[in-house]
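**Q** Prediction below, plus the sequence it came from.
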Amino acid sequence: MPVLAMLFAVFVVAFEELVEWRFGVAGVFALVLLSIGWHAKNVTCSCVGAVVLTLLLVH
């Protein structure tokens, strides 16, 4: 189980670095909003994060 948690943590950090490299600070901000909204079950927060990420992907 600890190995699985470690692999998941490495994946999350690598994904965050990829988003920051590709989309900059706005991408990290959108990703944080999306995760906070997901964990807090706040639809508004997660929708704002998803919209910002979508706009960054389309741009």
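**A** Thanks, I have the structure now. Keep in mind it's a predicted model, so treat the numbers as computed, not measured.

**Q** CA only for contacts and neighbour counts going forward, please
**A** Noted.

**Q** most centrally placed residue in this structure?
**A** The centroid of the chain falls nearest to residue 31 when counting by Cα atoms, centre = their mean (2.7 Å).

**Q** The nearest residue to it once chain neighbours are set aside and residue 10: what is the separation?
**A** Counting by Cα to Cα, 6 or more residues apart in numbering, residue 49 is the residue found nearest to residue 31 once chain neighbours are left out, at 6.2 Å. From residue 49 over to residue 10 the distance is 22 Å, taken as Cα to Cα, to the nearest Å.

**Q** Below is structure B, check it against A:
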Amino acid sequence: MPLIAIVVAALALGFEQLVQWKYGPLGIIAFVLITVGIKAKNTTCGGIGALILVLLLTQSG
């Protein structure tokens, strides 16, 4: 069980670094909002984070 937690944490950190590298500080803010929204079960917070991330994805494409 601890091995799975370590792997999940490593993947989350890797994804966070990828978002920061590709989308900058605004990408990290969006990622944090999504994470906080999921953990707090707050759909507004998660939705705002997802909207920011979608806007960043469409802007760079």
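**A** In hand now; what should we look at? In this text, all values refer to a predicted model and were calculated from it rather than measured experimentally.

**Q** Name the residue in residue 49 and residue 10 of structure 1 with the higher neighbour count.
**A** Per other Cα atoms under 10 Å, whichever of residue 49 of structure 1 and residue 10 has more neighbours is residue 49, with 25 against 12.

**Q** The more buried one: what's it in contact with?
**A** Counting by Cα atoms under 8 Å, 6 or more residues apart in numbering, residue 49 of structure 1 touches 29-34.

**Q** Kindly report the same for residue 34 of structure 1.
**A** Counting by Cα under 8 Å, 6+ apart, residue 34 of structure 1 touches 45-50.

**Q** 7 Å instead, please
**A** Residues near residue 34 of structure 1 by Cα atoms under 7 Å, 6 or more residues apart in numbering: 45-46, 49-50.

**Q** Most neighbours among these, please name it.
**A** residue 49 (25 neighbours).
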